[in-house]
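# sequence unknown, structure follows:
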């Protein structure tokens, strides 16, 4: 569970409630069932109309995707790729077949290694892996855009709810004393619509995009590493190529994980002979 997402949503909602009460409002004034029904029901209906059924069935998946951190770690991924590179350089590419069990739950990695073992041309492997990354990105975004759409519909539904409330108020002007409270209640629908869009729907969509960006980065590292393993590049070159994908903070963590000091990150030669490092077997 991504605690930051939960804390952010809780903080956003709580801040609105506290701010309202500090202005002299009461919690009961915020609880308007009819306004909630109009905004939530109208938004849900608009989303259902906008997306095909096969996409709507993925709502539980995309909610989990937003609230759970990506499992793969860049440093761990680089460590595994360096281990594969060491094995292939010592024992040959066919030896990688014996490492397939390590990636039984990682279809992307397993497929790439299998193509290398089968002797598939590097251009074909590169095309397949990059196409897989593109399709994966499109798939996640196509599902996540339900929250983006909800963020667009929600404020409009709030305005519709407010207009409906005002129509009711203006139709009953016989009691001027109740006019003010009735108008206030009508505007609660706008509050629900705008708050729902900017505190819930759009932030969740942004978190989906952030998690997807991390997932895509991991897959790009894997694709680059698999091709480098097939080319038989030495470990130093492989590590430097993969480190280029990382931010300075992530690179520092990866270096610590691999036991590489700063003075080693540029070159690792001893007596003119390259010393392979980073294998954790």
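Cool, got the structure. Small disclaimer: the values here were computed from a predicted structure and weren't measured.

# from here on, contacts and neighbour counts on C-alpha atoms
Will do.

# The helix or strand hosting residue 37 - contacts with which helices or strands?
Using DSSP states H and E, residue 37 sits in helix 33-50. Applying 3 or more C-alpha pairs under 8 Å, 6 or more residues apart in numbering; DSSP states H and E, one finds that helix 33-50 makes contact with helix 122-170, helix 179-195.

# List the buried residues for that helix?
35, 36, 38, 39, 40, 42, 43, 44, 46, 47 (16 or more other C-alpha atoms under 10 Å).

# Compute the distance between the first one and residue 190, please.
Residue 35 sits 9 Å away from residue 190 when distances are taken as C-alpha to C-alpha, to the nearest Å.

# One more: the fourth one?
Using C-alpha to C-alpha, one obtains 8 Å as the distance from residue 39 to residue 190.

# now do the second one
Distance from residue 36 to residue 190, counting by C-alpha to C-alpha: 10 Å.

# now do the fifth one
Taking C-alpha to C-alpha as the criterion, residue 40 is separated from residue 190 by 12 Å.

# ditto for the third one
Going from residue 38 to residue 190 by C-alpha to C-alpha gives 10 Å.

# shared neighbours, the two?
With C-alpha atoms under 8 Å, 6 or more residues apart in numbering applied, the overlap between the contact sets of residue 38 and residue 190 consists of 157, 158, 161.

# Could you double-check that the second one sits in contact with residue 195?
Put plainly, it is residue 158. No - Residue 158 sits out of contact with residue 195 when judged by C-alpha atoms under 8 Å, with a separation of 9.6 Å.

# Second structure follows, compare the two:
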């Protein structure tokens, strides 16, 4: 299930708020005017856009909007529910055989689970199932990396174009030392381009790319659990043993809850006896 990842917009807002607070503290509300310079904006954003266009094809650039959108989304993974799903599949497979799972997985939403279980039902060797499912994980990781690479490159190019703007401003300033009225605007270009470029890289592009990488790693982790579950079901493992095996992937808090519930159940049985 995908929800709004509030930490992405909140982080952006907090970062900008601290910068605004620093400006207001030292220069008041009118101090913002000193940090807005159209030539500096043109140098950084124009240079950044041109560098991105040179680096990537149109097909790759079309992925940028969905990639940025994904950094504002949060996908929930119910690991405890995932373990329960495989325990249920294992119990039915032991009672009725693997062929009975073909109807069981119709109610499962995750296509990766469906694919693994159907491969097991078809009698594919475990090693082959692992290879097929790992190949899909590698393909997923490669797709995510390609989409993320645009943000990573933007994070590299933004400070570089900030430095180019700084060099332009310094050259203009040095060539017009005889005219004091031009020193201020040229110095503004020199300093503000570096500020814009660094701000874009370290507040927007690099953090978003890092978040997307973390999301990819989490998704791969969940798929590795699914592979373990599929192989466990196919090999006919005892549901309790499979549950114990998959439970090691759960957070400690959830494992403690399960252990506590199991102990309570055992205690209730002893009391009844």
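Right, received. Where do you want to start? Bear in mind that the values here come from a model prediction, so they are computed numbers and not experimental data.

# TM-score them against each other, please.
Remark: TM-score between the superposed chains equals 0.87 [TM-score structural alignment, normalised by the length of the second structure]; 262 aligned residues with a C-alpha RMSD of 2.4 Å.

# returning to that earlier point: so which of the helices and strands packed on helix 33-50 of the first structure is nearest residue 270 of the first structure?
The stretch from these with the least distance to residue 270 of the first structure (C-alpha to C-alpha) is helix 122-170; that distance is 31.6 Å.

# and the aligned partner of residue 170 of the second structure in the first structure, what does it touch?
In the first structure, the residue paired with residue 170 of the second structure is residue 166, using TM-score structural alignment. Neighbour list for residue 166 of the first structure: 183, 186 [criterion: C-alpha under 8 Å, 6+ apart].

# Near residue 107 of the second structure, how many other residues are there?
For residue 107 of the second structure, the tally of surrounding residues (other C-alpha atoms under 10 Å) stands at 8.

# so who does it touch?
Going by C-alpha under 8 Å, 6+ apart, residue 107 of the second structure touches no other residue.

# And residue 3 of the second structure, by the same measure?
If you count contacts by C-alpha under 8 Å, 6+ apart, residue 3 of the second structure has them with 73, 74, 75, 76.

# what do you get for residue 133 of the second structure?
When the contact criterion is C-alpha under 8 Å, 6+ apart, the partners of residue 133 of the second structure are 116, 227.

# Equivalent analysis for residue 43 of the first structure, please.
Neighbour list for residue 43 of the first structure: 150, 153, 154, 157 [criterion: C-alpha under 8 Å, 6+ apart].

# who wins for neighbours among the residues you listed?
For the contacts of residue 43 of the first structure, neighbours were counted by other C-alpha under 10 Å; the highest total belongs to residue 154, with 30 neighbours.

# What is the equivalent residue in the second structure for that residue?
Under the alignment (TM-score structural alignment), residue 154 of the first structure pairs with residue 158 in the second structure.

# And its match, how close does it get to residue 217 of the second structure?
With C-alpha to C-alpha as the criterion, residue 158 of the second structure and residue 217 of the second structure are 26 Å apart.

# To which residue of the second structure is residue 274 of the first structure aligned?
Per TM-score structural alignment, residue 274 of the first structure is not aligned with anything.

# If you could redo that for residue 142 of the first structure, that was the one I meant.
The alignment partner of residue 142 of the first structure in the second structure, by TM-score structural alignment, is residue 146.

# next one: residue 114 of the first structure
Mapped onto the second structure by TM-score structural alignment, residue 114 of the first structure lines up with residue 118.

# Around that match, how many other residues sit close by?
Here the neighbour count serves as a burial measure; for residue 118 of the second structure (other C-alpha under 10 Å) it reads 19.

# Let's verify the residue of the first structure positioned farthest from its centre: helix, strand, or coil?
Distance to the chain centre peaks in the first structure at residue 174, reaching 53.9 Å (criterion: C-alpha atoms, centre = their mean). Assigned state for residue 174 of the first structure: coil (three-state reduction, DSSP: H, G, I helix; E, B strand; the rest coil).

# any idea how far residue 215 of the second structure is from residue 209 of the second structure?
Taking C-alpha to C-alpha as the measure, residue 215 of the second structure falls 10 Å from residue 209 of the second structure.

# what about the helix holding residue 37 of the first structure, distance to the chain center?
25 Å (C-alpha atoms, centre = their mean, to the nearest Å).

# Tell me the spacing between the match of residue 170 of the second structure and residue 32 of the first structure.
Taking C-alpha to C-alpha as the measure, residue 166 of the first structure falls 15 Å from residue 32 of the first structure.

# Now do the same contact list for the most centrally placed residue in the second structure.
In the second structure, the centroid-proximal residue (C-alpha atoms, centre = their mean) is residue 212; its distance is 2.3 Å. For residue 212 of the second structure, the contacting residues are 70, 71, 148, by C-alpha under 8 Å, 6+ apart.

# Let's see if you can find the most crowded of the residues you listed.
Counting neighbours by other C-alpha under 10 Å, residue 148 leads those with 24 neighbours.

# Now check residue 251 of the second structure against the first structure: what is it aligned to?
Applying TM-score structural alignment, one finds that residue 251 of the second structure aligns to residue 247 in the first structure.

# That match - how many residues pack around it?
Using other C-alpha under 10 Å, residue 247 of the first structure has 10 other residues around it.

# How about the one 10 residues further on?
With neighbours defined by other C-alpha under 10 Å, the count for residue 257 of the first structure comes to 14.

# picking up where we left off before, between residue 35 and residue 190 of the first structure, what contacts are shared?
Applying C-alpha under 8 Å, 6+ apart, one finds that residue 35 of the first structure and residue 190 are jointly contacted by 158, 161.

# aligned partner of residue 184 of the first structure in the second structure?
In the superposition onto the second structure, residue 184 of the first structure corresponds to residue 188 when matched by TM-score structural alignment.

# cool, and residue 86 of the first structure?
Residue-level alignment of residue 86 of the first structure against the second structure, with TM-score structural alignment as criterion, gives residue 91.
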